[in-house]
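Enquirer: Sequence and predicted structure below; questions after.
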Amino acid sequence: MPSSLCRVVNALLWALPVFFLGCQGIPLKPSPDTVVLKQRIEERIAGFEGVVGVHYRHLESGSEISIRANETFPTASLIKLPILFALMEKISAGELDWYGKLTYEISRRYAGEDLLASFRDGEKITLAKLVDLMIRYSDNTASLWCQELAGTGTVINEWLQSHGYEKTRVNSRTPGREEDRKLWGWGQTTPKEMTLMMESVHQRNLFGSPWDELMLKVMNSSYWRDEMLSVFPPEVTVYSKQGAVNQSRSEVIVALSPTGPFSLCVITKEQSDTSWGEDNAGFVLLRDLARICQEAGQTDHGP
């Protein structure tokens, strides 16, 4: 077994007890009443100045709620999840080394407050750290580099098509998708396709061990904890990815809730509120809808 793979396996063996402890000792309750839950979601969405798409699924019962869930929305940084998938396919196939060192070139610097952009020209970084920056910190400089390493947007889109994702596409730096980029930005997707992607991470059926487990660990430690993640108590494990551009706020999660694991994706577009404070209408909506879904079942069925 290659030494890099051994290090990954050993790290996961130490981490697995912690992973399972997050789920132990929490008595499961009946699944939520989705009729009541949908009504609460619709009541909260009513009056929002913008378009809102929601997809929710209770993973044990299979019950789901769809509100504009198959409609196209901008991904913003949610596109980093399919970038990760295409990248992990190359890593699991041995085409890229998870612990391999890469050389940063200052020409890669992307405008903003990215951590990687503070590197000096010629500094080294491992692919593992590059992925951490992309997913945990949503570092755009790192993400564009990962997109290139995955084979460019064209290859990522081929991966999406071959895995049944008909509406999720990378637009930025991808030949033939300039008009889509003008309309949707870096990428485009639907709330339902994003929940399906996050569910596939949770189900660990993408690339085999130890790579699926490694993806779970990466998705379970986001720096961006102020929206959906803020409503969950620390003992509840939540896998997540966040996104935001001027007129859109978005987040996708799988939460290992006491009422059973559920997936949730909320994406907005055409928001009238383009501010960037915590009271932005889109950010508040993300928190409120996550809280409604987290409380469902507990309030429906009692303690």
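Expert: Alright, I've got the coordinates. Numbers count the residues shown, from 1 in each chain.
Enquirer: only C-alpha atoms for contact and neighbour calcs from this point on.
Expert: Will do.
Enquirer: And the contacts of the helix or strand that contains Arg7?
Expert: Counting by DSSP states H and E, the element that carries Arg7 is helix 3-21. Residues outside helix 3-21 that contact it (Cα atoms under 8 Å, 6 or more residues apart in numbering) are 97-99, 210, 213-214.
Enquirer: let's go with 7 Å and repeat that
Expert: 99, 210 (Cα atoms under 7 Å, 6 or more residues apart in numbering).
Enquirer: swap in stretch 40-51?
Expert: By Cα under 7 Å, 6+ apart, stretch 40-51 touches 268-272, 289.
Enquirer: for stretch 150-170, same thing?
Expert: Applying Cα under 7 Å, 6+ apart, the contact partners of stretch 150-170 are 79, 83, 86-87, 90, 147, 171, 173-174, 186-190, 193.
Enquirer: which one of the residues you listed has the most neighbours?
Expert: Within these, most neighbours by other Cα atoms under 10 Å means Ile83, with 29 neighbours.
Enquirer: picking that back up, just the contacts of stretch 40-51: which are in helices?
Expert: Of those, the ones assigned to helices by DSSP state H are Leu289.
Enquirer: Please identify, among the contacts of stretch 40-51, the one with the most neighbours.
Expert: Using other Cα under 10 Å as the neighbour criterion, Thr268 leads these with 26 neighbours.
Enquirer: what's the closest non-adjacent residue to that one?
Expert: What sits nearest to Thr268 in space, not counting adjacent residues and going by Cα to Cα, 6 or more residues apart in numbering, is Val52, at 4.5 Å.
Enquirer: Quickly find the element holding the one you found.
Expert: Residue-wise, Val52 maps onto strand 51-58 under DSSP H and E.
Enquirer: ok, Asp273 to Ser248 distance?
Expert: Asp273 sits at a distance of 9 Å from Ser248 (criterion: Cα to Cα, to the nearest Å).
Enquirer: Just the strands from the stretch 201-303 of the chain, written as ranges.
Expert: 238-245, 248-257, 260-269 (DSSP state E, counting those that start in this stretch).
Enquirer: try this one next to it:
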Amino acid sequence: MVEEEIRAVFAAAGAEGRLHAVPIGAGAGEAAEVAVDADESVVLASVVKILPVLEFARQVAAGQLDPRERVRIAAADRLGGWGTAGCADDVELSLRDLAHFAMSVSDNTAADLLLARVGLDTVRLLAEELGLTGIRIVGGPRDVLESMLDEVGARTEGEFAARWPALPDERKRRLAVLDPARTNAGTPREITRLLRLIWRDEAGPPQACAWVRELMGRQVFRHRMVSGFPDEVTVAAKTGTLPGLHAEAGVVAHPDGGRYAVAVFARTRELTATRPAVDSAIGAATRISVDFLRRGLR
């Protein structure tokens, strides 16, 4: 069975994987799927950024926000990660550029400021409106970071980085950010439902959905899903990474028009953020699931 093949791919990489894959488009029935523990709750990590960006796009389409509105990012605003986190000086961006950085390089600061502008409660209501009852949002990137610092007893990111290596693994695994019951969480099936809604223009006005699709297509990280496919196959996606957690959710598009929503969440015993073998396994598992769906739809 294809599910067992996928489990074996992750096991060979020293991980456990949860996956859901479904076709998108006319004639793509709900029954066609690949599901590996697809209804198990998982930590979303930065995959959750799709929702506030979608809400931002909806508010822009409704005329509630001006995408050109300027936001100044000072040192106190910056969180760890990519993008503006590495800037030495204050930065000023538009709201739409915050969305661009949040999706293209998973900029935590940009995502946090965008979430503050559109409203955390509004994003929760969006998930409810879309019927994503299995998704829970407890906060933004700043909330996640502050919970990690508090639990480790660190005052700054630098102090956290110094203390982290000395912590026993069992204590690391007890962190709230690694527990689906205490942090932003959902299921692989709920995430592919979200992607389907966006790609079918059913998650909001068509221009809002199109904008989110475009932003997801700008993601620069090519080491997970993309690694499983040849160049002519495109992937628009969003990664998520925490110690011991490697995830990506996106849509795989073949030149013949076939499109497939896939959400993959892999966990390892080793609590590291960099595991090339696991990243490659995500690409391989995505390819296996999409190939299976393509065979079944022909």
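Expert: It's in. The model shown is predicted, which means the values in this text are computed figures rather than measured ones.
Enquirer: before we move on, back to that, read off where the helix or strand just after the strand holding Val52 of structure 1 ends up in structure 2.
Expert: Heading C-terminal from strand 51-58 of structure 1, the first helix or strand you meet, by DSSP H and E, is strand 64-67. Using TM-score structural alignment, strand 64-67 of structure 1 corresponds to residues 33-36 of structure 2.
Enquirer: I would like the residues contacting the matching stretch, please.
Expert: Stretch 33-36 of structure 2 has contacts (Cα under 7 Å, 6+ apart) with 3, 18-22, 289, 293.
Enquirer: same deal with stretch 234-247 of structure 2?
Expert: Stretch 234-247 of structure 2 has contacts (Cα under 7 Å, 6+ apart) with 44-47, 103, 213, 216-217, 219, 226, 248-254, 264-273.
Enquirer: Tell me the buried residues within those residues.
Expert: The neighbour-count criterion (16 or more other Cα atoms under 10 Å) marks 44-47, 103, 213, 216-217, 219, 226, 248-254, 264-268, 271 among those as buried.
Enquirer: so where do the strands sit in the stretch 1-150 of structure 2?
Expert: In the stretch 1-150 of structure 2, the strands defined using DSSP E, counting those that start in this stretch lie at 15-24, 34-36, 42-43, 70-73, 91-94.
Enquirer: Adding mean neighbour count and distance to Arg7 of structure 2 as columns, could you present the ones you listed in CSV?
Expert: Formatted as CSV, the strands of the stretch 1-150 of structure 2 follow (neighbours: other Cα atoms under 10 Å; distance: least, Cα to Cα, whole Å):
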stretch, mean neighbour count, distance to Arg7 of structure 2
strand 15-24, 26, 7
strand 34-36, 21, 8
strand 42-43, 27, 16
strand 70-73, 15, 43
strand 91-94, 14, 43
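Enquirer: if I pick the most centrally placed residue in structure 2, what's in contact with it?
Expert: With distances taken as Cα atoms, centre = their mean, the residue of structure 2 nearest its centroid is Val47 (1.4 Å). With contact set as Cα under 7 Å, 6+ apart, Val47 of structure 2 has these partners: 238-240, 248-249.
Enquirer: Alignment lookup: it to structure 1.
Expert: Under the alignment (TM-score structural alignment), Val47 of structure 2 pairs with Leu78 of structure 1.
Enquirer: what lines up against Glu158 of structure 1 once you look at structure 2?
Expert: Counting by TM-score structural alignment, Glu158 of structure 1 lines up with Leu125 in structure 2.
Enquirer: just to revisit the earlier point, Arg173 of structure 2: which of the contacts of stretch 33-36 of structure 2 is nearest?
Expert: The shortest approach to Arg173 of structure 2 among the contacts of stretch 33-36 of structure 2 belongs to Arg18, at 18.4 Å (Cα to Cα).
Enquirer: gap between the closest one and Arg294 of structure 2?
Expert: According to Cα to Cα, Arg18 of structure 2 and Arg294 of structure 2 sit 20 Å apart.
Enquirer: and what of Pro141 of structure 2?
Expert: As judged by Cα to Cα, Pro141 of structure 2 and Arg294 of structure 2 stand 37 Å apart.
Enquirer: same thing with Val123 of structure 2?
Expert: Taking Cα to Cα as the measure, Val123 of structure 2 falls 34 Å from Arg294 of structure 2.
Enquirer: what does Arg193 of structure 2 give?
Expert: Distance check for Arg193 of structure 2 against Arg294 of structure 2: by Cα to Cα, it reads 19 Å.
Enquirer: higher neighbour count, those two?
Expert: Taking other Cα under 10 Å, Arg193 of structure 2 and Arg294 do not tie; Arg193 has more neighbours (23 against 15).
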